[in-house]
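[1] Next comes the sequence, and after it the predicted model I'd like to discuss.
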Amino acid sequence: MKNIIITGTSRGIGHELALQFAAAGHQVLSVSRKIAPELLGNKNISCLSVDLSSEEDLQKVSDFISSTWKKVDVLIHNAGSLLLKPFGEISSEEFEQVYKVNVFGVANLTRVCLPYLHKGSHVVTISSMGGIQGSMKFAGLSAYSSSKGAVITLSELLAEEYKGQGIAFNVLALGAVQTEMLQEAFPGYEAPISAKEMADYIFNFALTGNKYYNGKVLQVSSTTP
């Protein structure tokens, strides 16, 4: 059984993933600003309320690992901040906040976990088709999609830097998934895949994908978006 850290577990894909890993007998550390009540009573899930944009908050994760687990087998960067707004109307503070969660949060949490990652550990970053060069882009997502492109390059670089230690870094660039975040940004849009269905795919990839991939970006989308 593995020790799994998942961010963004209060709802959507992250919430489904936490439940799936726990049901399979793995130990899960659920990291999210809001803690979902359904996760609290699960014997295989530990919950931490953490703001990924705050380096001080991330110390909670370090304290937990050092005192409880001592090692991390899988780290899934699933949390994301989405801002739908015309570029000319986005303030520098708003743009920066998206990057604090989607890019700096990923980098800082990875750095916190590094001492506990080992040969065979797998770091999976959830990106977006909007961050893939040449894919269809949507007006109003300049901060979000560009941040998702940034973590792709970051993961490729980390894969190269830590390949000698046997730590794998991969990215899943997702298409549209029927989540609360999608509905809030695009009311009425019907995505072709549910959060649970996407969680099924990520669950298996997180456990076995590092046997086949390192430093790779897999496009997980059945449609153009």
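    Perfect, thanks for sending it.
[2] From here on, just use CA atoms for contacts and neighbour counts.
    Fine.
[3] Confirm that residue 75 sits in a strand.
    Yes. With DSSP: H, G, I helix; E, B strand; the rest coil as the criterion, residue 75 is assigned to a strand.
[4] Identify the residues contacting residue 214.
    Neighbouring residues of residue 214 by CA atoms under 8 Å, 6 or more residues apart in numbering: 159, 168-170.
[5] Tell me which entries of the residues you listed lie within helices.
    Judged by DSSP state H, helices contain the following of those: residue 159.
[6] Let me know the closest of the contacts of residue 214 to residue 178.
    Residue 178 lies nearest to residue 170 out of the contacts of residue 214, by CA to CA, at 22.9 Å.
[7] count of neighbours near that closest one?
    26 (other CA atoms under 10 Å).
[8] Please apply the same query to residue 51.
    Using other CA under 10 Å as the criterion, residue 51 is surrounded by 18 other residues.
[9] Same question for it, what's its three-state structure.
    Under the three-state scheme (three-state DSSP), residue 51 adopts coil.
[10] Could you measure from it over to residue 104?
    From residue 51 over to residue 104 the distance is 12 Å, taken as CA to CA, to the nearest Å.
[11] same deal with residue 62?
    In this structure, residue 62 lies at 16 Å from residue 104, with CA to CA as the measure.
[12] what's the answer for residue 18, then?
    Per CA to CA, residue 18 is found 23 Å from residue 104.
[13] Of those two, which one has the most company?
    It is residue 18, of residue 18 and residue 104, that has more neighbours when counted by other CA under 10 Å, with 31 against 21.
[14] Buried residues, the one helix or strand the more buried one maps to. List them.
    In this assignment (DSSP states H and E), residue 18 forms part of helix 12-23. By neighbour count on 16 or more other CA atoms under 10 Å, the buried set for helix 12-23 is 12-22.
[15] Please work out how many residues are found near residue 95.
    Using other CA under 10 Å, the number of residues around residue 95 comes to 16.
[16] this is the comparison structure:
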Amino acid sequence: MKNVIVTGASRGIGFELIQLFAKNDYNVLAISRNIDPIEKLQVKNITSISADLSEALDLERISTYIKDNLNQIDILIHNAGALINKPFTELSSEDFINVYKVNVFAVAELTKLSIPYLKKGSHVVTISSMGGIQGSLKFPGLAAYSSSKGAVITLMELLAEEYKDTGIVFNTLALGAVQTEMLQEAFPGYEAPVTPAQMADYIYNFALNGNTVYNGKVLQVSLSTP
């Protein structure tokens, strides 16, 4: 069985993704702070780890699990995200740091500890946002979130270049609005045109096949025009 790691796996897109991979005979490592919904699935080829990716000790536990149980990582999907919706003048340095810890620093750290297990043909997929795309429509209140999503796009471009000789592929998907719990928490009452299941299906297929034609790229996955 091939191995896939998905972060932010307890709800929304991540929750749909782990079920898709499991149904298609992947060995799934599902990482989330709240693993109750994952464990309730009772799927034998899904292993859940409760972890805050911004905490060094939790990253060490993930590293130990990978070392003891996985000889290779075929797909790594960075799906966990943090969003703060505040006017710019009300955003504190701590707000910025907390968002960047999850959206950028945790992505870097989890990728770093996964490098020894990523082989030729392995695909690292990072979920970013249209808010991180230069020239796209921006929304007031999302200075920390959108800037972090722009940063992670550049990080993946750099990693693709740094590891191009190894055959490891790094790509980013910049998503438009998806009807997730996080979106509802940030924008109560807003109705997105895409469901988590629809987006998970797209990401699943991209994770399996996108590395054959893309590397170091950011793809805009949105029904609207920037």
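    It's in. All values derive from a computational prediction rather than experimental measurement.
[17] mean deviation of the helix or strand hosting residue 125 of structure 1 from structure 2?
    Secondary-structure assignment from DSSP H and E places residue 125 of structure 1 in strand 122-128. Comparing strand 122-128 of structure 1 with its match in structure 2 after superposition yields a mean distance of 0.2 Å (mean CA distance after the TM-score superposition for structure 1).
[18] which residue numbers in structure 2 go with that strand?
    Mapped onto structure 2 using TM-score structural alignment, strand 122-128 of structure 1 covers residues 123-129.
[19] can you list contacts of that stretch?
    Contacts for stretch 123-129 of structure 2 (CA under 8 Å, 6+ apart): 74-79, 146, 149-150, 152-153, 156, 168-176, 207-208, 211.
[20] Now intersect these with the strands, please.
    Here DSSP state E is the test, and the contacts of stretch 123-129 of structure 2 give 74-78, 169-175 as lying in strands.
[21] By neighbour count, which of those wins?
    Counting by other CA under 10 Å, residue 169 has the largest number of neighbours within those, with 29 neighbours.
[22] give me every residue that touches that residue.
    Taking CA under 8 Å, 6+ apart as the criterion, residue 169 of structure 2 is in contact with 121-124, 160, 163, 211, 214-216.
[23] Return the distance of the strand holding residue 125 of structure 1 from the chain's centre.
    For strand 122-128 of structure 1, the distance from its own C-alpha centre to the chain's C-alpha centre is 5 Å (CA atoms, centre = their mean, to the nearest Å).
[24] do you know how far residue 76 of structure 1 is from residue 143 of structure 1?
    21 Å.
[25] ok, now residue 202 of structure 1?
    Separation of residue 202 of structure 1 from residue 143 of structure 1 (CA to CA): 25 Å.
[26] ends of stretch 136-152 of structure 2, how far apart?
    Terminal residues of stretch 136-152 of structure 2 lie 16 Å apart, using CA to CA.
[27] How about the secondary structure of residue 183 of structure 1?
    Strictly by three-state DSSP, residue 183 of structure 1 counts as helix.
[28] wait, what's in contact with it?
    Contacts here follow CA under 8 Å, 6+ apart; on that basis residue 183 of structure 1 touches residue 189.
[29] Over in structure 2, tell me which residue corresponds to it.
    Structural alignment (TM-score structural alignment) places residue 183 of structure 1 against residue 184 in structure 2.
[30] which outside residues touch the helix holding residue 18 of structure 1?
    Residues from elsewhere that reach helix 12-23 of structure 1 (CA under 8 Å, 6+ apart): 4, 6-9, 27-28, 30, 36, 39, 42, 44-45, 78-79, 179-181, 195-196, 198-200, 202-203.
[31] Just confirm residue 138 of structure 2 is within a strand.
    No. According to three-state DSSP, the state of residue 138 of structure 2 is coil, so it is not within a strand.
[32] Aligned to it, what sits in structure 1?
    In the superposition onto structure 1, residue 138 of structure 2 corresponds to residue 137 when matched by TM-score structural alignment.
[33] Surely residue 51 of structure 2 is in contact with residue 10?
    No. Residue 51 of structure 2 sits out of contact with residue 10 when judged by CA atoms under 8 Å, with a separation of 11.4 Å.
[34] Pull up the overlap in contacts between those two.
    Both residue 51 of structure 2 and residue 10 are in contact with 31-34, where contact means CA under 8 Å, 6+ apart.
[35] Dump the contacts of residue 214 of structure 1 to JSON lines, plus distance to residue 129 of structure 1.
    Putting those into JSON lines (distance: CA to CA, whole Å) gives the following:
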{"residue": "159", "distance to residue 129 of structure 1": "20"}
{"residue": "168", "distance to residue 129 of structure 1": "21"}
{"residue": "169", "distance to residue 129 of structure 1": "18"}
{"residue": "170", "distance to residue 129 of structure 1": "15"}
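[36] Over in structure 2, see which of the contacts of residue 214 of structure 1 survive.
    Shared with structure 2 under both residues aligned by TM-score structural alignment, their matches' CA atoms under 8 Å, the contacts from the contacts of residue 214 of structure 1 are 159, 168-170.
[37] Who are the contact partners of residue 100 of structure 1?
    Residue 100 of structure 1 is in contact with 52-53, counting by CA under 8 Å, 6+ apart.
[38] three-state assignment of it?
    Under the three-state scheme (three-state DSSP), the conformation of residue 100 of structure 1 reads as helix.
[39] what residue of structure 2 takes the place of it?
    By TM-score structural alignment, residue 100 of structure 1 lines up with residue 101 in structure 2.
[40] how much space between that match and residue 110 of structure 2?
    Between residue 101 of structure 2 and residue 110 of structure 2 the distance is 12 Å, computed by CA to CA.
[41] Could you name every residue contacting both of the two?
    With the criterion set as CA under 8 Å, 6+ apart, the overlap between the contacts of residue 101 of structure 2 and residue 110 is residue 53.
[42] Walking through structure 1, point out its helices one by one.
    If DSSP H is used as the criterion, the helices of structure 1 fall at 12-23, 37-40, 55-64, 92-99, 105-113, 142-162, 180-185, 195-208.
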